[in-house]
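A.B. asks: what's the 3D shape of this:
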Amino acid sequence: MERSFMSIRRFTWFSPLAGLLLMAGVSACTLATAGSDHAPLPDPAVDAAPAQGDQVAVLAGGCFWGLQSVFEHVKGVKKVSAGYSGGAANTAEYDRVSDGDTGHAESVKIVYDPSKVSYGQLLKVYFSVATDPTQLNRQGPDVGTQYRSVIFYGNDDQKRVATAYIAQLGAAHAFAAPIVTQVVPLKGFYVAESYHQDYARRHPDEPYIVFNDAPKVAHLKQQFPALYQPDRDVVSVMLH
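C.D. replies: Predicted coordinates:
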């Protein structure tokens, strides 16, 4: 029941253009992400200082199903959780967040080993294949502030890297339109309901996943072969 309900919720937000793309067998995410149709993005000129132990990055930009699926396939990433950031704890549940008035964005919490992948590299993946940073309060077929593009920084170093990289991409005219990604302090991350965790992996044949999320992972493998890892090498959060 949950799976059917979720599919209906997602597809009711498809625009007429997205519907035409689906019928034509073309993914909205394929057209949206920079790396699929443009030259590869540059490496960040500014990156985080070396750190000991696992680090955390929290990012938002569209449905968290796709974001989780992408970052679960990045080497050095140890755990990815789908959840909500930007709003209050008492509104951090799917039905409330879907109203678009809670301040939350569908987000992912990424626990990673900085000796294997840097914060700057995660941002390069994010901007290249995980989201379209030029879409305001939407991502492909999903519309609303809960789908906005946000980097939730956990410390001054992450803020420095994020703002510098956005400025670098802007100066390089890496995208045809201005980047609207927000860079805001992380005030809290609230893990989403269990049926959202690993959704793309558990439902690979659902049309929404096939057309919107699977191509992102394919682009990751194509553009970042040195960073790509298969499913078996990652551990993800499941709630019980």
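A.B. asks: C-alpha from now on. contacts and neighbour counts both.
C.D. replies: Noted.
A.B. asks: Identify the residues contacting Gln52.
C.D. replies: Pro114 (Cα atoms under 8 Å, 6 or more residues apart in numbering).
A.B. asks: same question, Val150
C.D. replies: Contacts of Val150 (Cα under 8 Å, 6+ apart): Leu59, Ala60, Gly61, Ala105, Thr181, Gln182, Val183, Val184.
A.B. asks: For this structure, which segments count as helices?
C.D. replies: 2-11, 16-24, 28-32, 34-37, 64-71, 94-97, 119-125, 156-171, 199-202, 207-208, 214-223 (DSSP state H).
A.B. asks: Any idea which of those gets closest to Ser85?
C.D. replies: helix 94-97 (10.0 Å; Cα to Cα).
A.B. asks: in that closest one, what counts as buried?
C.D. replies: Neighbour-count burial for helix 94-97, counted by 16 or more other Cα atoms under 10 Å, picks out Val97.
A.B. asks: Next, the structure of the following sequence, for comparison with the previous one:
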Amino acid sequence: MRKPIMAAALALAAAGGLAGWQVLPSFAREGIAIPPPALDVPAGEGIETAVLAGGCFWGVQGVFQHVKGVTGAVSGYAGGAAETARYRVVGSGRTGHAEAVAVSFDPAEISYGEILQVYFSVAHDPTQLDRQGPDVGTQYRSTIFPQDAEQARVAAAYIAQLDAAGVYGAPIATTIEPGRPFYRAEDYHQDYMTLNPTAPYIVYNDLPKVENLERLFPEVWRADPVLVSEAEASY
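C.D. replies: This next block holds a predicted model:
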């Protein structure tokens, strides 16, 4: 997100436009520097995909759209059946789905482990169980949906590594759910942060994540987001 847009959006908060919004914990507002994974997926050829859930997909998608090496980030649902992969149904919290993002990336530029490092550091708070900030329910759970056994092994090892290091001061609540298909969300959810930078929810909950990405990961930061319309075929 370009700096002038972000500055204007954050001015909304300063002007009192976010009165009544629930205060997020400091971790979710500030991000946290964490070590890279000791175990990673070997670099392969061609575009690969990571499917991650960490609360409302608007923010998770928005973060990864600003990561170098990411060729696409698409909002959707994972964890449930195809027939229930619809926003109004998923919102019941009874479908098994989580709001998720399919992150397509070039392993020659960024590894799966580095994707997970961003996910655990700035994209969401992995210590919250079945919620993220003001959003409550299993559909907002922290979950990794590995696309193969190697991704599952690396994700499990990284969670164990971070827990052992005690970097959060609380246990990681992230689950690993293999073998779950990803279903694309409705068009109006795609590129939501980019299209609605002054929406109060985005200003308060999600723009800080993008700022934290630039601050904590300058080596992978990209100012202009990769949009769904530019990358739909890559996931």
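A.B. asks: Let me see the contact set for the most centrally placed residue in structure 1.
C.D. replies: For structure 1, the residue nearest the mean C-alpha position is Leu67 (3.2 Å; Cα atoms, centre = their mean). Leu67 of structure 1 makes contact with Ala60, Gly61, Ser107, Val108, Ala130, Thr131, according to Cα under 8 Å, 6+ apart.
A.B. asks: let's go with 10 Å and repeat that
C.D. replies: By Cα atoms under 10 Å, 6 or more residues apart in numbering, Leu67 of structure 1 lies in contact with 59-61, 80-82, 106-110, 126, 129-131, 200, 213, 216-217.
A.B. asks: Any chance of a ChimeraX selection covering the buried ones in the residues you listed?
C.D. replies: Written as a ChimeraX command, the selection of buried residues from those, which uses 16+ other Cα under 10 Å, is:
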select :59,60,61,80,81,82,106,107,108,109,110,126,129,130,131,200,213,216,217
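A.B. asks: picking that back up, and the residue nearest to the centre of structure 1? What does it align with in structure 2?
C.D. replies: Matched by TM-score structural alignment, Leu67 of structure 1 corresponds to Val60 in structure 2.
A.B. asks: Also Ala192 of structure 1?
C.D. replies: By TM-score structural alignment, Ala192 of structure 1 lines up with Ala185.
A.B. asks: repeat for Gln229 of structure 1
C.D. replies: Aligned counterpart of Gln229 of structure 1 in structure 2: Arg222 (TM-score structural alignment).
A.B. asks: isn't that match right up against Thr71?
C.D. replies: No: between Arg222 of structure 2 and Thr71 there is no contact under Cα atoms under 10 Å: 11.7 Å.
A.B. asks: who has more neighbours, those two?
C.D. replies: Between Arg222 of structure 2 and Thr71, Thr71 has the larger neighbour count (other Cα atoms under 10 Å), namely 25 against 18.
A.B. asks: Now do the same contact list for that one.
C.D. replies: By Cα under 10 Å, 6+ apart, the neighbours of Thr71 of structure 2 are 47-49, 64-65, 103-106, 225-228, 230-235.
A.B. asks: 8 Å instead, please
C.D. replies: Val103, Ser104, Phe105, Asp106, Val226, Ala231, Ser234.
A.B. asks: And for Tyr188 of structure 2?
C.D. replies: Per Cα under 8 Å, 6+ apart, neighbours of Tyr188 of structure 2: none.
A.B. asks: let's go with 10 Å and repeat that
C.D. replies: Residues near Tyr188 of structure 2 by Cα under 10 Å, 6+ apart: Leu195.
A.B. asks: Burial check on the nearest residue to Ala102 of structure 2 once chain neighbours are set aside, number of neighbours?
C.D. replies: Take Ala102 of structure 2 and drop its neighbours on the chain: the residue closest to it by Cα to Cα, 6 or more residues apart in numbering is Val51, 4.4 Å away. Val51 of structure 2 has 24 neighbours, counted by other Cα under 10 Å.
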